[in-house]
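Trainee: A structural model of the following input is requested.
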Amino acid sequence: MGSCPAAKVLAKEKEVGAVVDPLLQALPWIVGGLLLVLLLAVLRRPLGWLMRLAARTGVGLGVLYILSWAGGPVGLRLGVNLTNALVLGVLGAPGLGLLVALDWVLAP
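Mentor: Alright, predicted model coming up:
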């Protein structure tokens, strides 16, 4: 007697299952990775703009800190806060002029 055809089919199914199961377990990771790549590709420009704004705001905070330290003797009282740093980050040097003018006009 030869081997049973049902046993051959079961053995073949086990071989296929051994290959397919790891692929099915990795499928959510593959799909998630592809979605992440797609999301980053779509949001590349806005994320770049936000990163530049964050860097410029950080530089603005540094400038405000230096001005709060060195501006005291000349009467410059700009607060070191996120609002002033964002004004400096968005407007740059004209923003500094705006903040100094507002400090001068609104000074008690």
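
Trainee: only C-alpha atoms for contact and neighbour calcs from this point on.
Mentor: Noted.

Trainee: helix/strand/coil for the residue most central in space within the chain?
Mentor: The centroid of the chain falls nearest to residue 47 when counting by CA atoms, centre = their mean (6.3 Å). With DSSP: H, G, I helix; E, B strand; the rest coil as the basis, residue 47 sits in helix.

Trainee: could you also give me the structure for this next sequence, so I can compare it with the first?
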Amino acid sequence: MIMGFELSIILAYAFGLILLYIVGWILLIPIKLIIKLIWNGVIGGAMLLLVNLIGGIFGITIVINPINALIAGFLGVPGVILLLILQYIL
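Mentor: Okay, here's the model as predicted:
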């Protein structure tokens, strides 16, 4: 009887640890996504500013409006390159 009681406690702890791991993993995924979006937004905004500062010397500028800011924010550096390519195509 004593051995069965200890086994049930060990199983309860193991189940609790597994459940805690699963809940932590589920909550961690959105945090990683939010951090990635914030990082891309910062890098994209810095690239827009850099392109306008340095590119202004050569006549290459990107108008900063909400749509361009969203593209640069979600995609980061590839978004700024996309905006430059689209500007010269259109």
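
Trainee: report the separation between the equivalent of the residue nearest to the centre of the first structure over in the second structure and residue 45 of the second structure.
Mentor: Alignment note: residue 47 of the first structure maps to residue 31 in the second structure; criterion TM-score structural alignment. Counting by CA to CA, to the nearest Å, the gap from residue 31 of the second structure to residue 45 of the second structure is 21 Å.

Trainee: one more: residue 68 of the second structure?
Mentor: In terms of CA to CA, residue 68 of the second structure sits 10 Å off from residue 45 of the second structure.

Trainee: more crowded one of those two?
Mentor: residue 45 (22 against 17; other CA atoms under 10 Å).

Trainee: can you tell me the helix or strand for whichever residue in the first structure pairs up with the more buried one?
Mentor: Matched to the first structure by TM-score structural alignment, residue 45 of the second structure sits across from residue 61. Using DSSP states H and E, residue 61 of the first structure falls within helix 44-70.

Trainee: mean per-residue distance, the helix or strand just after that helix versus the second structure.
Mentor: Reading on from helix 44-70 of the first structure to the C-terminus, the next helix or strand found by DSSP H and E is helix 82-91. Once fitted to the second structure, helix 82-91 of the first structure is off its aligned match by 3.8 Å on average (mean CA distance after the TM-score superposition for the first structure).

Trainee: cool, thanks, signing off.
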